[in-house]
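Peer 1: This is a predicted model, with the sequence first.
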Amino acid sequence: MPIAGRVIGDGVKLVRLLGRGSHSVVYFAVSKEGQPCAVKIFPSHLETFAVREFQHGHGLNHPRLAPVLENLSFDDFPALLVKHAKGETLFERYRQRPALLHDRRAFLLTMTHLLDALDFMHQQGLVHRDIKPDNIMVEPDGSAKLVDYDLSGPSLEALDVPTRMGTQAFQSPEATRGEPLGPESDLYGVGVLLGWGIHGELPEEGESLPPTRDPLTPLWRALIRSDRSKRPNNAAWAKDELLRLALEHPTGLSASPQPSRRE
């Protein structure tokens, strides 16, 4: 049965498929007032993810986040109405790599907006727990929104059984061990993305990328420390440090990388 063209909820019309995730399919939609939005449809057996995403995403009213607006249903499937986030996923937007070499100003804006979003979430006592390119929607100028909160939850939430959260390439060491996650775990994902912006690639499993002359290297290295107790855990501090290093070295080159610290 075709899904595009269906009307659900209070006059929300599904228009076209936007993408498929591990827990849901996402459709671009239009409200009865003509406003663009998105609808996430979950399989029945993954209803708990829809419930959690509504619970944790409903109050995320911040310009760098796409909050959940309503609970819906599509036939017998749980669904959510979500504010539409314009743009492409981070990897799609930055096709010329390394991004910090080819499109430095825009990529710095993307990282700044990502840290703004995380700072707001962390102030609400929440962690995102799945920082990855597919969850960061980027516009042509680099403006960005952080989306998808089906793995989000309270900081240091203790689950009934140890659970690995997130996507492997961007997981913090503690996430791979199934430990409760805090803000420093989200910032590890930011560090992986920053390293990708510097190098244009992700490290192979079990390997690490080398330091570079990019002035953002100290921040990148600090954010990916394996010891969570020595890793920055404050997104606002990380944003300020990102901007400080970028402004001190506008050419994108520094003499040598220097150590950073946890704040």
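Peer 2: Done, it's in. Numbering: from 1, shown residues only.

Peer 1: C-alpha from now on. contacts and neighbour counts both.
Peer 2: OK.

Peer 1: residues near Pro63, how many?
Peer 2: Using other CA atoms under 10 Å, the number of residues around Pro63 comes to 13.

Peer 1: Contacts only, for it.
Peer 2: Listed by CA atoms under 8 Å, 6 or more residues apart in numbering, the contact partners of Pro63 are Ala117, Lys145.

Peer 1: ok, now Glu139?
Peer 2: Contact analysis of Glu139 by CA under 8 Å, 6+ apart lists Lys86, Gly87, Glu88, Arg93.

Peer 1: right, and the pair among those residues with maximum separation?
Peer 2: Within the contacts of Glu139, Lys86 and Arg93 form the most distant pair, 11.6 Å apart (CA to CA).

Peer 1: intersection of neighbour lists for those two?
Peer 2: Residues touching both Lys86 and Arg93 (CA under 8 Å, 6+ apart) are Val138, Glu139.

Peer 1: mind listing the helices in the stretch 1-150 of the chain by residue range?
Peer 2: Assigned by DSSP state H, counting those that start in this stretch, the helices in the stretch 1-150 of the chain fall at 47-57, 90-93, 99-102, 104-123.

Peer 1: Mind checking which of Lys86 and Arg93 has more residues around it?
Peer 2: Each of Lys86 and Arg93 has its neighbours counted (other CA under 10 Å); Arg93 has more, 19 against 16.

Peer 1: just to revisit the earlier point, go through the contacts of Glu139 and name the one nearest Val147.
Peer 2: Of these, the one sitting nearest to Val147 (CA to CA) turns out to be Lys86, at 10.8 Å.

Peer 1: was I right about the closest one contacting Val138?
Peer 2: Yes. With contact defined as CA atoms under 8 Å, Lys86 counts as touching Val138 (7.1 Å).

Peer 1: Now do the same contact list for Ile3.
Peer 2: Residues in contact with Ile3, defined by CA under 8 Å, 6+ apart, are Leu14.

Peer 1: now it: how far from Ala66?
Peer 2: From Ile3 across to Ala66, the span is 23 Å (CA to CA, to the nearest Å).

Peer 1: And here is the other one:
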Amino acid sequence: MPREPGKEDVLIGRLALSGGKITRDRLDECIHVFEASEAPDTLGEVFLQRGYLTVEELRTLKDLASRDLSGPQAISQSGTQTAPGGDGSAFAEAALFGRLALSQNLISPEQLFECLDEQLRMEKDGRSVQIGELMVGHGYLKLDDVARLLRLQKKSVLQCPNCEALFTMTEEAAAAAPACQHCGAPLSPVIRLVTAAAATTAATGQVQDALIGRIFSGCQILERVGRGGMGTVYKGRHLALNKLMAIKILAISINDPEMIERFVREARACARLEHPNIIQVHNVGRKFGHTFILMQYIDGHTLGQILDAGKKVSVGQAIKIVREVARGLGYAHRQGIVHRDVKPDNVFITSEGEVKVGDFGLALETKSWHKTDTIQGTPFYMPPEQWRGEPQDGRSDIYALGITFYALVTGQKPFEGESAMLLMEQHMHDRPRPPAAVNPDVPRGVSAVIMKMISKKPADRYQDCEHLLQDLERIAQGREPEAPPDVSDLRVCSFCQNQNRPDARKCAVCGEYLATTRTLLMEDEFPCPACGEIASRTRRSCDGCGQLFCKTCRLVAAVKGTDYCAEHQAPPPQFAHRRVRRP
């Protein structure tokens, strides 16, 4: 049976790791050597034999491990105690917190080492937990005890009012008005603890991310680049290929086994998608207690970041971006995959200007859809059927892409409800203003395409991305799209009330000329074909623009240089045929 390191060895190993004296891989290696052999007697001697620590470094670590924290005076003036050469990271902080609790007669030595050992095992499995949280969970400490120990260490607990994350930091760091490392919101002091869970924050105010340096599927995590509701995205390097990759770690709060299993299954389905406008998924799995996805790394920005920075996107650029996204989504739909979370934050623009759709974290296979009680998605971009929990297909992605298109050309979303319930009502029942009414620079053809994309009923939208791309191609060629114009742009016939296209001169039903006004025309009135103003048949010209009318019909503009329209032009003069006498 393998040996286990002693309690002092465990503490020394943790302090050496926290102080940067050894790496986690070397610590695991030394523990393995210690467990597999009968000599040497201590783990510290293994460190010496391997050359990972010097005699002086080991002596210093032993002195720190056995230091008697008899009271608050043992805490340094800065409010935090760091390991020699270390940075005051979570490992040393846990040991010092525990020994301070021991010195206050709040816990026994056995309880302290039990919690330290448990924390070490959990961190080895990739689960980050605070020593105070473990002690409260075992019933060794009360929340008031945790708060008092933090005050003795001159530390404060702060909370993010936005994402509710908790942080423990020195009073000096807390006084500097730090921001949440997850979402950037300013942190607020916690008056009374309701949980012992809190991320350890050093005196610099920077969160110590326990996943930095970990290896997932051959990729070592280098830094955190983004965080969302589903998880955190890290930048990593594939060690064998020496290539940058993106690793998405599913949020620990998502602990439903069925949901995790479905997430993994659908991520594997997305790995089949190979298209120049889709970020490639390379692998999916579970390690260190975390579910992860290994993806193509994009050097660039999201469309959301570009919009948040206040940069303008021209209508031409918006059409190009939407066309590229539609190509990628159309390919995914043909493979039976629906994205379900299309939005600016999931559209990436590379440094070379390429457009790619990413984050298929909510994607599903259309054949595997099943109704659930949980509504998933981003409220600003969700179609009505997604709010109702009904089946979704490619037309649902077209709706979300239409909302994105709307935001690109107008600078605002069509619905800006302050709550999810209000947004649901707006998406399901309210009719948004046409983009052309919000921004006059938006061509009416583009406005018509967007309004068709965000129709309430899926049957009224484009039925697939191919038809959407065809209409966008017509616009690029200067032609009218097949999308019906907005109702407010239609020309209503005053006689039969038929709605006609904006460029129509005559009613398609009754053949009457169309006026720009809704006023019923008198018998001798007609709309001027040049300016649309009401003209009278008793006059030869329009009072609005001066256009001359045909003398015969008094309805159509006369051909320039003549008194008649093309239909009523006077015939050429006729001369009688004269017989020529010959001499």
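Peer 2: Looks like it arrived, so ask away. Being a predicted model, the structure only gives us computed values, none of them experimental.

Peer 1: What TM-score do the two superposed chains give?
Peer 2: After superposition, the two chains reach a TM-score (TM-score structural alignment, normalised by the length of the first structure) of 0.85; 250 aligned residues with a CA RMSD of 2.5 Å.

Peer 1: What's Leu181 of the first structure aligned with over in the second structure?
Peer 2: With TM-score structural alignment as the criterion, Leu181 of the first structure lines up with Gln392 in the second structure.

Peer 1: Against Glu56 of the second structure, how distant is its match?
Peer 2: Between Gln392 of the second structure and Glu56 of the second structure the distance is 66 Å, computed by CA to CA.

Peer 1: Kindly report the same for Val284 of the second structure.
Peer 2: Distance from Val284 of the second structure to Glu56 of the second structure, by CA to CA: 45 Å.

Peer 1: ok, those two, which is more surrounded?
Peer 2: Taking neighbours as other CA under 10 Å, Val284 of the second structure and Glu56 compare with Val284 leading, 22 against 9.

Peer 1: quick one: what's aligned to that one in the first structure?
Peer 2: Match for Val284 of the second structure (TM-score structural alignment): Asn71.

Peer 1: Help me confirm that that match comes into contact with Phe77.
Peer 2: No. With contact defined as CA under 8 Å, Asn71 of the first structure does not reach Phe77; the gap is 11.2 Å.

Peer 1: and the helix or strand harbouring Ala101 of the second structure, which stretch of the first structure?
Peer 2: Remark: Ala101 of the second structure resides in helix 90-103, with elements defined by DSSP states H and E. Across the first structure, nothing matches helix 90-103 of the second structure (TM-score structural alignment).

Peer 1: helix or strand right after that helix?
Peer 2: Using DSSP H and E, the next helix or strand after helix 90-103 of the second structure towards the C-terminus is helix 109-124.

Peer 1: In the first structure, what range does the helix or strand following that following helix match?
Peer 2: Going down the chain from helix 109-124 of the second structure, the next helix or strand is helix 131-137, by DSSP H and E. Counting by TM-score structural alignment, helix 131-137 of the second structure falls onto no part of the first structure.

Peer 1: buried stuff in helix 131-137 of the second structure?
Peer 2: Ile131, Gly132, Glu133, Leu134, Met135, Val136 (16 or more other CA atoms under 10 Å).

Peer 1: ok, longest strand in the first structure?
Peer 2: strand 12-20 (DSSP state E).

Peer 1: Return the set of buried residues in that strand.
Peer 2: Val12, Lys13, Leu14, Val15.

Peer 1: try stretch 282-301 of the second structure
Peer 2: In stretch 282-301 of the second structure, counting by 16+ other CA under 10 Å, buried: 282-285, 288, 290-298, 301.

Peer 1: and those, which two are the farthest apart?
Peer 2: Phe288 and His301 (29.6 Å).

Peer 1: Which residue is the nearest non-sequential neighbour of the residue most central in space within the first structure?
Peer 2: Central residue of the first structure (CA atoms, centre = their mean): Ile131, 3.8 Å from the mean position. Spatial nearest neighbour of Ile131 of the first structure, chain neighbours left out: Gly189 (5.3 Å); criterion: CA to CA, 6 or more residues apart in numbering.

Peer 1: mind listing what the one you found touches?
Peer 2: Applying CA under 8 Å, 6+ apart to Gly189 of the first structure gives the contacts Asp130, Ile131, Lys132, Phe170, Gln171, Ser172, Ile224.

Peer 1: got it, and Asp116 of the first structure?
Peer 2: Residues Arg64, Ala235, Ala236, Lys239 are the ones in contact with Asp116 of the first structure under the rule CA under 8 Å, 6+ apart.

Peer 1: was I right about Gly98 of the second structure contacting Ile131?
Peer 2: Yes. At 7.4 Å, Gly98 of the second structure and Ile131 qualify as touching, with contact defined as CA under 8 Å.

Peer 1: Going along the chain, name the helices of the stretch 151-263 of the first structure.
Peer 2: 173-176, 183-199, 217-223, 235-248.

Peer 1: In a markdown table, list those helices along with distance to Leu115 of the first structure.
Peer 2: Formatted as a markdown table, the helices of the stretch 151-263 of the first structure follow (distance: least, CA to CA, whole Å):
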| stretch | distance to Leu115 of the first structure |
| --- | --- |
| helix 173-176 | 19 |
| helix 183-199 | 8 |
| helix 217-223 | 12 |
| helix 235-248 | 5 |
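
Peer 1: Of those helices, which is nearest Val147 of the first structure?
Peer 2: Nearest to Val147 of the first structure among the helices of the stretch 151-263 of the first structure is helix 183-199; the distance by CA to CA comes to 13.5 Å.

Peer 1: now the closest one against helix 235-248, angle please.
Peer 2: Using axes from the mean of the first three to the mean of the last three CA atoms, to 10 degrees, the direction of helix 183-199 of the first structure lies 20 degrees away from that of helix 235-248.

Peer 1: With Glu53 of the first structure as the reference, measure out to Tyr149 of the first structure.
Peer 2: 5 Å.

Peer 1: still on that earlier bit, which among the contacts of Asp116 of the first structure end up buried?
Peer 2: Among these, those classed as buried by 16+ other CA under 10 Å are Arg64, Ala235, Ala236, Lys239.

Peer 1: The first one contacts Gly142, doesn't it?
Peer 2: No. If you go by CA under 8 Å, Arg64 of the first structure and Gly142 don't touch, sitting 11.9 Å apart.
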